[in-house]
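A.B. asks: predicted coordinates and the sequence they were generated for:
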Amino acid sequence: MNAVTAWVALFAAGGLEILFAVGLKSATRFDRPWVLAGTIASLLCSLSLLTFSLRHLPVGSAYAVWTGIGAVGTAIVGMVLLGESASALRLLCIGLIVMGVVGLKSLH
């Protein structure tokens, strides 16, 4: 495995982190076991890919990118699909998270 593969795995892990977080919202009542199972599966796959990527990436950068993708992606899904606020201040804060993640990745 090389660094490019590690970054691809990390971005995939971040995408699965979004599914996990949104799945938690959908599985809160435990009345749909398949949603809960998918949520748990996405968490396990996300953690596995994160672990895989840490073989070649610094933990601080990788963890920040993983959580950043999860936070930004989940916020966007919340706004687009769940009717959460898309205020200018919230969008600015999302932009700041993206800037931080890009900065940490570029300093790697």
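C.D. replies: Received it, and whenever you're ready, just let me know what you need.

A.B. asks: going by C-alpha atoms from here, please, whenever you check contacts or count neighbours.
C.D. replies: Fine.

A.B. asks: by contact count, what packs against the host helix or strand of L43?
C.D. replies: L43 belongs to helix 33-53 when assigned by DSSP states H and E. Contact analysis of helix 33-53 by 3 or more Cα pairs under 8 Å, 6 or more residues apart in numbering; DSSP states H and E lists helix 3-26, helix 59-81 as its packing neighbours.

A.B. asks: next up, a second structure to put side by side with the first:
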Amino acid sequence: MPWFLISVAGLLEVVWALAMKQSQGFTRIGPTAIMVVGMIGSFWLLALAMRSLPLGTAYTVWTGIGAVGGFLVGITILGEPVTPLRLLAAGLIVAGIVTMKLAS
């Protein structure tokens, strides 16, 4: 169950990061509200997962999911560039997440 919680928490991190981008500096109420709710949900699920998972593992996986998810959302939704070096960086983050899972 903690791995499910940390996964959903990481996905919510992507949601709030995208909403923050869409809020245009907190000038748009809808995206700002989504960002706040996403942050609260993400942190709450992270805290629940940390009841069972070590801090280093939980935080690394949570931020890794957020980073790679943000990268993918940037490419697919926001039209950000795809370069070999950016793909390599994302792949290394995924490798780190998998390694943390295996090490737990």
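C.D. replies: Perfect, thanks for sending it. Only a predicted model underlies this, so the values are computations on that prediction, with no experimental measurement involved.

A.B. asks: TM value for the aligned chains?
C.D. replies: Structural agreement between the two chains, given as a TM-score (TM-score structural alignment, normalised by the length of structure 2), stands at 0.96; 104 aligned residues with a Cα RMSD of 0.8 Å.

A.B. asks: ok, back up a step: in the helix holding L43 of structure 1, what counts as buried?
C.D. replies: Using 16 or more other Cα atoms under 10 Å as the test for burial, helix 33-53 of structure 1 gives 35-36, 38-40, 42-47, 49-53.

A.B. asks: centroid residue for structure 2?
C.D. replies: A centroid search over structure 2 (Cα atoms, centre = their mean) returns G66, at 1.6 Å, as the residue closest to the centre.

A.B. asks: can you pull the contacts of that one?
C.D. replies: G10, L11, E13, V14 (Cα atoms under 8 Å, 6 or more residues apart in numbering).

A.B. asks: from those, which is closest to A95 of structure 2?
C.D. replies: G10 (15.9 Å; Cα to Cα).

A.B. asks: measure the closest one to Y59 of structure 2 for me?
C.D. replies: Counting by Cα to Cα, to the nearest Å, the gap from G10 of structure 2 to Y59 of structure 2 is 10 Å.

A.B. asks: now do A19 of structure 2
C.D. replies: In terms of Cα to Cα, A19 of structure 2 sits 21 Å off from Y59 of structure 2.
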